[in-house]
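**Student:** whatever this is, show me its structure:
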Amino acid sequence: RLNAAGRLDDMTLGIQCLLAESEKDAVVLAQKLHDLNKQRRSIEADMQQSANISLDDITVADQYSISIYESDWHQGVIGILASRIKERHHRPVIAFADGGAGLLKGSGRSIAGLHLRDALDLLSKHQPDLILKFGGHAMAAGLTIKAEDFNLFKLSFEAVVKSLLTEADLEAVLEVDGSLSASDMTYAVAQTLENQVWGQGFPPPLFYDEFEVVNQRILAEKHLKLSLKARSGSSSILIDAIYFNQTQFLDGPILVAYQLQTNDYNGSQKVQLNIRHVNV
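**Tutor:** Now for the predicted structure:
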């Protein structure tokens, strides 16, 4: 929620909330941040829908990269959008928004094997006038181009990425940490994992197990909420699961890659599986 202020308005609001001298002031500011975050989510959902429609018109599998732009996209949310598209298609992605004065502001996300900042640097050496400014690191970058140069950038960036990646690099690899026994799928274990420090190159554990789908429903019109039962062992305990941005029901036994997490809601503390990938 703190980030939402910087994305849509002014990061000063988040700083004021952190520095508030009374709980009353902090609550008022926190509510404003909450409202901004809800607005950010709505904008992001609309942008994702728009992006999906645009990508339906092309064969992504034949491309090494994705450059995408819509005139009504919000500058503060294009980084999140690029990340979502990258996760879905496993391609380096740069999403652009109108930057005013005939310019486009872009935000990119990359995959393992492509240093995004270096790729943009290589492109700028090939075509010095194409990218007005850029910066970033291996996995994320920002840049500015002229609006009239979008199609040229799209073709040129694709050529650079194609020269740096192989077809094998475009195959997503999901590394898991093996199975987790049903007896360890507890709130205490999930809390212990969440209390650790994870990050780039050291992600939280991702487990892989087979489950029976006992119950499932659509949550907030865009997520799948499930009750699962582990097929290994003799335990008959049901465990909650959430599959974000998934609206299709799952049939039969499923093989699930998931993270164990806590779910505190209305005073109730439960463990749930955050599903990252499913094989039916």
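
**Student:** when you work out contacts or count neighbours from here on, use the C-alpha atoms and nothing else.
**Tutor:** OK.

**Student:** in the stretch 101-250 of the chain, which spans are helices?
**Tutor:** Assigned by DSSP state H, counting those that start in this stretch, the helices in the stretch 101-250 of the chain fall at 116-126, 150-164, 187-194.

**Student:** out of these, deepest packed?
**Tutor:** Mean neighbours per residue, mean count of other C-alpha atoms under 10 Å, is largest over these for helix 116-126, with a mean of 18.

**Student:** related to what we said a few turns ago, which one of the helices of the stretch 101-250 of the chain lies closest to Asp56?
**Tutor:** With respect to Asp56, and counting by C-alpha to C-alpha, the nearest of those is helix 150-164 at 17.0 Å.

**Student:** contacts for that closest one?
**Tutor:** Gln63, Tyr64, Ser65, Ile66, Ser67, Leu114, Ala119, Leu120, Leu122, Leu123, Leu130 (C-alpha atoms under 8 Å, 6 or more residues apart in numbering).

**Student:** just the angle between it and helix 116-126, please?
**Tutor:** Counting by axes from the mean of the first three to the mean of the last three C-alpha atoms, to 10 degrees, helix 150-164 lies at 110 degrees to helix 116-126.

**Student:** could you also give me the structure for this next sequence, so I can compare it with the first?
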Amino acid sequence: MRWTLKPKPEIAKIKELAQQLNVDTFIATLLLQRGIETFDDAKRFFRPSLNDLHDPFLMKNMDKAVSRIEAAITNNENILVYGDYDVDGTTAVSLMSSYLLSIYPNVATYIPDRYNEGYGVSYQGIDFAEDNDFSLIVALDCGIKAIDKVAYASEKGIDFVICDHHRPGDEIPQAIAVLDPKQTDCHYPYDELCGCGVGFKLIQALASGRGQTINDLIPYLDLVATAIGADIVPITGENRVLAYHGMKVINNNPRPGIKAITHQLNKKKLTITDVVFIVAPRINAAGRMKHGQHAVNLLTEKDLNVAIGFASEIEDFNSDRRDLDKQITEEALEQIHANNEQERYTTVVYKNDWHKGVIGIVASRLTETYYRPTLVFTKSGEKLAASARSVKGFDVYNALDACRDHIEQFGGHKYAAGLTLKEEQYEAFKQKFEEVVDSTIDRKLLTPEVLVDAEIDLDVITPKFYRIIKQFAPFGPGNMTPVFMTQNLMDTGYGKGVGADEAHLKITVTQSFESTIGDSKSIAGIGFNMGDKIELIKNKKPFSAVYSIDENEWNGNVSLQLKLRDIR
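**Tutor:** Reported below is the predicted structural model:
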């Protein structure tokens, strides 16, 4: 790993902020690195307020979207809430449909089948709307590129309101209203909302016209926080406010569907990381293995006992997903070795019978292994479909755009995208993608980077220090868990490999200084998948480490520990 120490803010600024907030200089440093420079900034950061949310009508076309939905209600029209099959899409559909049903009965939901229809708005979905007399479709987390589909719906007398957050193409669909803060002519103050977040702004606008306040919408924030965590959007600005209050709902009064997933966890308080690694994969598993509608059924169910039944079904999907993910990852690694492709700047693999529902996860696993922009292809009908994942600092969406001559369609973000192409284009595309990445990627991006917030000594780590850091949560892009570096560490002699195949490294360290007299502070540390580094710490050899700080609970005792990222 590359260890990159973040620039240290000006000493005068550190001292001034430390004094204003009555915190030590290390905490002031961490805050300044996050753009928090004043007492008021800190207040907003530590106590995010729902009053800091922006007026939803600042978003381009919001007034048109609200007018069209209100007209549908007045005219007794049927409204179809349509969304993608992943976590962002299914939470957004659950949010929008449950809000609309609280004010109006003629509302139904539609999630496209991942295998028969693919991503986004589909012709089958529009045909379903026509057959069932829906005259308005509210599309969430998709639609920004559905130019032909929206035109097709229009011919059938079906209107669209689109709530999306993906990057628009050159042309915008001719919908009644397109809500997407990434449109170049949309001047909404925050453009990093997820799809569920854009949906939330629409219900906020609808609620304001009905005399409801933001407090009436708090029960929906568990869905928004789940989508923010799962979709890996920055936890800054408005997302931070929504995630902070959404986590409160998840911990204090979650909807039955989320409670059904988490009720067996033996944790007093869930973090957004728990949501990302426990709640989100289960919601995702429905669309990956069976159908995304199962996730919507779970998230909109009001009876806890029924929800527990749905959750146990989804648990089975998740278990199947894990088995497939492991099997396909192994096959992909074999393919890379067999073709001797470890030295390329990209990882591109294909097998026609790989399960389409897990290729995105496999792409992430391969990126972790080789740390290259990665594409995993499978057969999907007459075409090949792929999931793309990137490395930090490299825009895979732009790289795909440069290969558009070989692609049928693509969409997504800087670090994750999806595409389809004709089978006969596969080899040409693979070659072109390698050329584009080879000619544009900065070579240092091919080594994983760990960003270090500050270098500290072990004696800085106290319960009070950790208590303040915990209040920096929720953590995520734009506000990552603080990472520290400490030099002159020494294992006390009990370091060992633990877990299956001794894959993890467990140590207890002290810090040695020339001037140290007597015992210095010791603290435990755990390094997951770092068992192979045991030789670096044996025989009390001095070493440096980068780590975050967390709590270890054992037999009812809670102690601080270092969660190791790398040692050298």
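
**Student:** could the contacts of helix 150-164 of structure 1 be laid out in TSV, adding distance to His137 of structure 1?
**Tutor:** Shown next, in TSV, are the contacts of helix 150-164 of structure 1 (distance: C-alpha to C-alpha, whole Å):
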residue	distance to His137 of structure 1
Gln63	22
Tyr64	19
Ser65	17
Ile66	18
Ser67	18
Leu114	10
Ala119	10
Leu120	10
Leu122	14
Leu123	15
Leu130	19
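
**Student:** tell me the one of these nearest Arg217 of structure 1?
**Tutor:** Using C-alpha to C-alpha, Ile66 is the member of those that lies nearest Arg217 of structure 1, at 32.7 Å.

**Student:** which residue packs closest to the residue mapped onto that closest one from structure 2, ignoring adjacent ones?
**Tutor:** Aligned counterpart of Ile66 of structure 1 in structure 2: Thr347 (TM-score structural alignment). Excluding the flanking residues, the one nearest Thr347 of structure 2 by C-alpha to C-alpha, 6 or more residues apart in numbering is Thr374, at 4.6 Å.

**Student:** trace the one you found over to structure 1, please.
**Tutor:** So, by TM-score structural alignment, Thr374 of structure 2 is matched to Val93.

**Student:** same check, this time on Asp127 of structure 2
**Tutor:** Checking TM-score structural alignment: Asp127 of structure 2 goes with nothing.

**Student:** in terms of helices and strands, where is Asp127 of structure 2?
**Tutor:** helix 123-131 (DSSP states H and E).

**Student:** Glu330 of structure 2 too?
**Tutor:** helix 304-338.

**Student:** for that helix, buried residues please.
**Tutor:** Neighbour-count burial for helix 304-338 of structure 2 flags 304, 307-308, 310-311, 314-315, 317-318, 321, 324-325, 328-329, 332-333, 335-336 (criterion: 16 or more other C-alpha atoms under 10 Å).

**Student:** now do the contacts for Tyr370 of structure 2.
**Tutor:** By C-alpha under 8 Å, 6+ apart, the residues touching Tyr370 of structure 2 are Gln342, Thr347.

**Student:** swap in the one 4 residues further on?
**Tutor:** Residues near Thr374 of structure 2 by C-alpha under 8 Å, 6+ apart: Thr346, Thr347, Val348, Ala363, Ser364, Leu366, Thr367, Ala388, Arg389, Ser390.

**Student:** out of the helices of the stretch 101-250 of structure 1, which is closest to Thr59 of structure 1?
**Tutor:** helix 150-164 (13.7 Å).

**Student:** onto which residues of structure 2 does that closest one map?
**Tutor:** Helix 150-164 of structure 1 covers residues 426-440 of structure 2 once aligned (TM-score structural alignment).
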